[in-house]
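A.B. asks: Here is a sequence together with a model predicted from it:
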Amino acid sequence: MADNAAPRSRTAVDLTLDELFGAVEQEWQEQALCAQTDPEAFFPEKGGSTREAKRICNACSVRDECLEFALEHDERFGIWGGLSERERRRLKNQIA
């Protein structure tokens, strides 16, 4: 007996946890103000100013998600969630 059922599309229930978290991660990244600006501002040379990147982060609606991502993934370079690598390291030590 042939199965005449139409193929069904995948729902959130059908996604693996990695796929689901990846979709959520991509969603906040698409909303990030830094995605609409010059990425070099967020990765200044050693001793370079972080002022412009932090100004953009302060106005960003997904700043908390960005910082959480950086802390979870141990991002060592750039401005994430409005904090430099040194500031994130200090925060991580305070939390631990």
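C.D. replies: Happy to help now that I have it. Owing to the predicted nature of the structure, the values given are computational and were not obtained by experimental measurement.
A.B. asks: From now on I want contacts and neighbour counts done on CA atoms only, so please keep to that.
C.D. replies: Will do.
A.B. asks: how much space between Glu45 and Leu15?
C.D. replies: Per Cα to Cα, to the nearest Å, Glu45 is found 40 Å from Leu15.
A.B. asks: for Cys34, that is, sorry about that
C.D. replies: Cys34 is 28 Å from Leu15, by Cα to Cα.
A.B. asks: do Ser49 as well
C.D. replies: Taken as Cα to Cα, the span from Ser49 to Leu15 is 42 Å.
A.B. asks: and the comparison structure, right after this:
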Amino acid sequence: MWRVVDDAAHDSADESADALSSENALTSEKGLWGLFAPDTDLSWQHEALCAQTDPEAFFPEKGGSTREAKKVCARCEVREQCLQWAIDHDERFGIWGGMSERERRRYKKARSQEQI
């Protein structure tokens, strides 16, 4: 019924709470578990034409047409930033910057061979 309060246990609980709040602070500084750096500028996404159209066009089923998505990308002012983001983050699905995943792989491979 009565619990004896152990000051050492209380202190370690305070330390655990401090560690947790410090971990939360680090998580918020680094982004979600350190996966996404908060210093990444994603403001270009607000200007992306794809955000104003049907997202399914940019993620066609296997063997589906990419024509409509690429038409939108061709008119988009932030196409280069979009493509660079997809390459930097190894995006494996969808049309980004006017290129499919297969086209991005070829593009990335060609760029790496040019640097050799």
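C.D. replies: Noted; the coordinates are in hand. Just so it is clear, the structure is predicted and the values come from calculations on it, not from any experiment.
A.B. asks: returning to that earlier point: so between Cys34 and Leu15 of the first structure, which is more surrounded?
C.D. replies: Between Cys34 of the first structure and Leu15, counted using other Cα atoms under 10 Å, Cys34 has the larger neighbour count: 19 against 12.
A.B. asks: Which residue in the second structure aligns with that one?
C.D. replies: Aligned counterpart of Cys34 of the first structure in the second structure: Cys50 (TM-score structural alignment).
A.B. asks: My reading is that its match lies in a helix. Confirm?
C.D. replies: Yes: Cys50 of the second structure: assigned to a helix according to DSSP: H, G, I helix; E, B strand; the rest coil.
A.B. asks: check contacts around it.
C.D. replies: By Cα atoms under 8 Å, 6 or more residues apart in numbering, Cys50 of the second structure lies in contact with 58, 69, 72-73.
A.B. asks: Could you tell me whether Phe77 of the first structure really is in a helix?
C.D. replies: No: applying three-state DSSP, one finds Phe77 of the first structure to be coil, outside a helix.
A.B. asks: before we move on, which element is the residue most central in space within the first structure in?
C.D. replies: With distances taken as Cα atoms, centre = their mean, Cys66 lies nearest the centre of the first structure, 4.0 Å away. Element membership for Cys66 of the first structure (DSSP states H and E) is helix 63-72.
A.B. asks: ok, and what's touching the next helix or strand after that helix?
C.D. replies: As assigned by DSSP H and E, the chain's next helix or strand after helix 63-72 of the first structure is helix 85-95. In this structure, residues lying in contact with helix 85-95 of the first structure by Cα under 8 Å, 6+ apart are 71, 75-79.
A.B. asks: corresponding residue for the residue nearest to the centre of the first structure in the second structure?
C.D. replies: Under the alignment (TM-score structural alignment), Cys66 of the first structure maps onto Cys82.
A.B. asks: do Ile79 of the first structure as well
C.D. replies: Counting by TM-score structural alignment, Ile79 of the first structure corresponds to Ile95 in the second structure.
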